[in-house]
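Asks: Could you work out the structure for the sequence below:
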Amino acid sequence: MLGGLQRQLSHQRHLVASEVGFLKQYAAAISAQAWGSQLTWQPQQTWQCQQEIEKGWKACVLLVERNEVLMAVRGTYSGAQLPLTLWRWGVVDNSHWLSTPHGWLDFCPFAEVPRCQLPQ
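Replies: The predicted structure follows:
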């Protein structure tokens, strides 16, 4: 009976650690988005990226149409295996990022996988 209880406890501990890891990664990505929103940008039809290496943040913008820009951000922390990418529609006005209301995306909006890959 104690062996079964120990296995359940170990499994629950693993689930909690996984959830905590995701929350840390999400917080890092949100921080990267806030940081990227304050940078100056000259969007082009290829990804333009800026990094904050110390914090593990990366923000990229891509001009999709005349005044429609997509921002992709990544935030990592020391225990993360893969980065979490957040996507958001917006515009760049006078080199400054402005988020579009309700512009959050849960995934890359492009059907072509190469367009979703950020430069290294």
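Asks: Could you use CA atoms for every contact and neighbour count after this?
Replies: Will do.
Asks: For stretch 101-116, buried residues please.
Replies: residue 108 (16 or more other CA atoms under 10 Å).
Asks: Helix, strand, or coil at residue 25?
Replies: helix (DSSP: H, G, I helix; E, B strand; the rest coil).
Asks: So what's the residue count around it?
Replies: By other CA atoms under 10 Å, 24 other residues sit near residue 25.
Asks: Second input sequence below; structure requested for side-by-side comparison:
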Amino acid sequence: MRQQKGMSSLMLVLLMLVLGSLTLQGMSMQHQSQLRQTTLEQRAMQDTVNAESLLEEGRMFAWKPEPGDRCRDDTDFAGRVCLRIFSDESALLIANSGEQYRWQTGQVQKGILQFDRSGWSDFCPRKEVLQCQLP
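Replies: Model prediction:
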């Protein structure tokens, strides 16, 4: 009988070890999932900041106020900023970093490029979506 009680205790200890191991494994998987999510969110926030910085840099750059597309790549902000001037002399500044885009509308008046005071947009301000894509 004593031998049976010893086996029962040993089985109980082994069961507790297995359950503890499974619990730790589950917690580890949950932690890894949360870490991946945090990394994705951090990358999205950095891309957002970069896109807004690129847009501001593009606003300050001395672009030629002629119809067509012009672009600049920027390694500091890991992205690209492009100016598109349409035949009606309206303008669109497009900034991109990662999956984040920002747009700023403007107008060429008397040969001078002026951006609208309404600020940037995080959605395409043109009816034709293709006009908002980077060249």
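Asks: which stretches of the first structure form helices?
Replies: 2-37, 113-116 (DSSP state H).
Asks: can you put the ones you listed in JSON lines and add distance to residue 103 of the first structure?
Replies: Below are the helices of the first structure laid out as JSON lines (distance: least, CA to CA, whole Å):
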{"stretch": "helix 2-37", "distance to residue 103 of the first structure": "13"}
{"stretch": "helix 113-116", "distance to residue 103 of the first structure": "17"}
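Asks: winner for burial among those?
Replies: Of all those, helix 2-37 has the most neighbours on average by mean count of other CA atoms under 10 Å, namely a mean of 15.
Asks: Can you name every helix or strand that it contacts?
Replies: If contacts are counted by 3 or more CA pairs under 8 Å, 6 or more residues apart in numbering; DSSP states H and E, helix 2-37 of the first structure sits against strand 57-65, strand 68-75, strand 84-93, strand 96-105.
Asks: Quick check: which of those strands is buried the most?
Replies: Here the criterion is mean neighbour count by mean count of other CA under 10 Å, and of these the winner is strand 68-75, at a mean of 24.
Asks: and of the helices of the first structure, who's closest to residue 44 of the first structure?
Replies: Nearest to residue 44 of the first structure among these is helix 113-116 (13.1 Å), distances taken as CA to CA.
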